[in-house]
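below are the sequence and a predicted model for it; my questions follow.
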Amino acid sequence: MAAGNEQAQTVAAAVELNDELVREYLKHNGDFLQRNPDMLDHLHISHASGSAVSLVEKQVSVLRERNIDMRHRLTHLTTNARENDRLYTHTRALVLALLDANTLDELYTAFTRAMREEFKVEHASFILFGDPRESATCRIEPLESARIEIGALIRAHKPVCGVLRKEELGYLFPDAGGVGSAALMPLVDGDEELGLIAVGSADTGRYSSSTGTLFLTHIADVMVRLLPRLRAAG
């Protein structure tokens, strides 16, 4: 028996205790400190200020920081949820108003009123491509002139957001003055370019490449389906 103890002691001495062995042991024995709570008083961690704090104090500090971070994340998620809910409500109301339109004038009025009163947009533009002599409240421009002025914005038939050139902003919002940024969505039916809708702001950071354009795209899809019928009726 004594020989066995001596052998065990010899083997233990041969294994040099190091940080890695301690780490591995604690990883596989997560309840070590729970089984040995007195060890908490002997473990200290350097604080950012240079002083030493106990492991319990450190854990409390970490948990407090995580709690603050989680609160910030929850606030951010709640804010986004409320904003998305607001956008959904206003977009739904606008779509219904667009569907009720019986003329181009009513379509134009429904869009611009919603942008101004519900979405709180500083500047909104609804341009159709065609003969400028066509009788309508909304703005009608020749497609060729649009390609000359804002060809880069409508060529891809995709939404565009960001700070635009002065000439581009002037074409979209003639009476807006120094518009800072804009979001634009072409109205395209297959290969036919029908027009565009756009919103603008004096804030250069209001519309950027990271700005979501889902609601604007959705509105454009509805308009594209309504325009052929309304233009034929008009």
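Cool, the structure landed. Predicted model only: the values in this text are computed from it and were never measured.

going forward, measure contacts and count neighbours with C-alpha atoms only.
Noted.

run a quick neighbour tally on T103.
19 (other CA atoms under 10 Å).

and the one 5 residues further on, by the same measure?
Counted with other CA under 10 Å, the burial measure for Y108 works out to 19 neighbours.

who's in contact with K58?
Neighbour list for K58: I45 [criterion: CA atoms under 8 Å, 6 or more residues apart in numbering].

how far does the helix or strand containing it sit from its chain's centre?
Assessed by DSSP states H and E, K58 sits inside helix 55-100. Distance, stretch centre to chain centre, for helix 55-100: 12 Å (CA atoms, centre = their mean, to the nearest Å).

could you do stretch 35-51 as well?
Mean C-alpha position of stretch 35-51 versus that of the full chain (CA atoms, centre = their mean) differs by 42 Å.

let's bring in a second one:
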Amino acid sequence: MSENNIKGSDVINYLNNHPDFFLRYPDLLEGLKVSNERGELTSLVQHQVQILQKKHNETNQKLHALISNARANEQLMDKLFLLLCELAVLPNDAFIGRYLSFIKSHFPTDFFVLCLNQQVFPENAPRQIIPYDDIQSHFSDFQQDEAPIAGRLRAEKLEAVFPDDHRAVKSAVVLPLGQGAAFGVMVFGSLDEEKFHPDTSTDILQKLVSILSNYLTSQHTQNEHQAVG
């Protein structure tokens, strides 16, 4: 077979069928040259060393990122616990204000809104809280699936919760309050389209939402008892 007739696949097949080839011809392995990222020729051995070093560095970076995220989540969990302790002794009319203040301090995003239905809508609600009843139809997803919705939301959903800024929101996460979003939804939005995506971890956010959902359940039950009484 002439050199012109040899295909790359022929070489690959031969080496796959003879895995000991370079063990029998080690000098050939050392003499092979390949181009590096800068187009410079280097030995195949050196090239492999560089690839392994690059993979090692990438693995280290991922490991450091995981450790950093774990520490950050642990700190947030500690702060959530302190928030629970604080909220437990606050009067009802101070609960929402303190809760929103905590979100602003520890979960800062470009856009945030709390959508509550009329049953639990607070008096003198701050601007971060809007009525949920009028936009509830946009979130019928939660009737079948209570998992948070994250990523690039449909335009009508964004316009419903961020009427003035919906065109600027590139990614968002929507979390239901109560079973089937019975009390409403909490929405975080970002100018960064990669900030929230379908694989975004929402464990901490869901714990944050659970605190509010339990409070709203208690308030709703209390209001019903007062109405009956």
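On my side now, so go ahead. Just so we're clear, the structure is a prediction, and the values are computed from it rather than from any experiment.

a helix runs through D165 of the second structure, doesn't it?
No - using DSSP: H, G, I helix; E, B strand; the rest coil, the assignment for D165 of the second structure is coil, not a helix.

for it, which residues are in contact?
Applying CA under 8 Å, 6+ apart, the residues near D165 of the second structure are E159.

the same query, at a cut-off of 10 Å, please.
Neighbouring residues of D165 of the second structure by CA atoms under 10 Å, 6 or more residues apart in numbering: 111, 158-159, 189.

ok, so of these, who is nearest G31 of the second structure?
G189 (55.7 Å; CA to CA).

related to what we said a few turns ago, as TSV, the contacts of D165 of the second structure with neighbour count, secondary structure and distance to A94 of the second structure would be great.
Supplementary listing: those in TSV, determined by neighbours: other CA atoms under 10 Å; DSSP: H, G, I helix; E, B strand; the rest coil; distance: CA to CA, whole Å:
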residue	neighbour count	secondary structure	distance to A94 of the second structure
F111	17	strand	23
L158	23	helix	29
E159	16	helix	30
G189	30	strand	25
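
closest to L52 of the second structure among the residues you listed?
Nearest member of the contacts of D165 of the second structure to L52 of the second structure, counting by CA to CA, is G189, at 39.1 Å.

residue in the first structure matching the closest one?
Aligned by TM-score structural alignment, G189 of the second structure pairs with G200 of the first structure.

ok, for that match, nearest residue in space, not its chain neighbours?
Closest residue to G200 of the first structure in three dimensions, ignoring its sequence neighbours and counting by CA to CA, 6 or more residues apart in numbering: A182, at 4.1 Å.

that neighbour belongs to a strand, doesn't it?
Yes - with three-state DSSP as the criterion, A182 of the first structure is part of a strand.

quick one: the strands in the first structure?
Along the first structure, the stretches classed as strands by DSSP state E are 44-46, 52-54, 123-129, 139-141, 160-162, 181-189, 192-201.

wouldn't the residue nearest to G200 of the first structure be in contact with V160 here?
Yes - between A182 of the first structure and V160 a contact is recorded at 8.0 Å, counting by CA atoms under 10 Å.

the two - which one has more neighbours?
Taking other CA under 10 Å, A182 of the first structure and V160 do not tie; A182 has more neighbours (27 against 22).

aligned to that one, what sits in the second structure?
Using TM-score structural alignment, A182 of the first structure pairs with A172 in the second structure.

show me the contacts for its match.
109-112, 149-153, 158, 187-198.

buried among those residues? Need that as a selection in PyMOL.
Listed next is the PyMOL selection for buried residues among the contacts of A172 of the second structure, using 16 or more other CA atoms under 10 Å:
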select buried, resi 111+112+149+150+151+152+153+158+187+188+189+190+195+196+197
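
and T211 of the first structure, what pairs with it in the second structure?
Using TM-score structural alignment, the partner of T211 of the first structure in the second structure is T200.

list the contacts of its match.
With CA under 10 Å, 6+ apart, T200 of the second structure has these contacts: 148-151, 173, 194.

in the first structure, which of those still touch?
Among the contacts of T200 of the second structure, the ones still in contact in the first structure (both residues aligned by TM-score structural alignment, their matches' CA atoms under 10 Å) are 149-151, 173, 194.

output the residues you listed as TSV; include the columns distance to Y14 of the second structure.
Output for these, formatted as TSV (distance: CA to CA, whole Å):
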residue	distance to Y14 of the second structure
I149	50
A150	48
G151	47
V173	52
E194	44
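
closest to R24 of the second structure out of those residues?
Nearest member of those to R24 of the second structure, counting by CA to CA, is E194, at 50.1 Å.

now the counterpart of V121 of the first structure in the second structure: how far from Q206 of the second structure?
Aligned by TM-score structural alignment, V121 of the first structure pairs with T109 of the second structure. Distance from T109 of the second structure to Q206 of the second structure, counting by CA to CA, to the nearest Å: 16 Å.

re earlier: now, among the contacts of T200 of the second structure, which is nearest to F21 of the second structure?
Checking the contacts of T200 of the second structure against F21 of the second structure by CA to CA gives E194 as the nearest, at 46.4 Å.

thought V185 of the second structure was touching K157?
No - under the criterion of CA under 10 Å, V185 of the second structure makes no contact with K157, lying 11.7 Å away.

which of the two has more neighbours?
More crowded of V185 of the second structure and K157, by other CA under 10 Å: V185, with 25 against 17.

which residues does the more buried one contact?
Residues counted as contacts of V185 of the second structure (CA under 10 Å, 6+ apart) are 113-117, 132, 136, 139, 142, 148, 161, 174-178, 209, 213.
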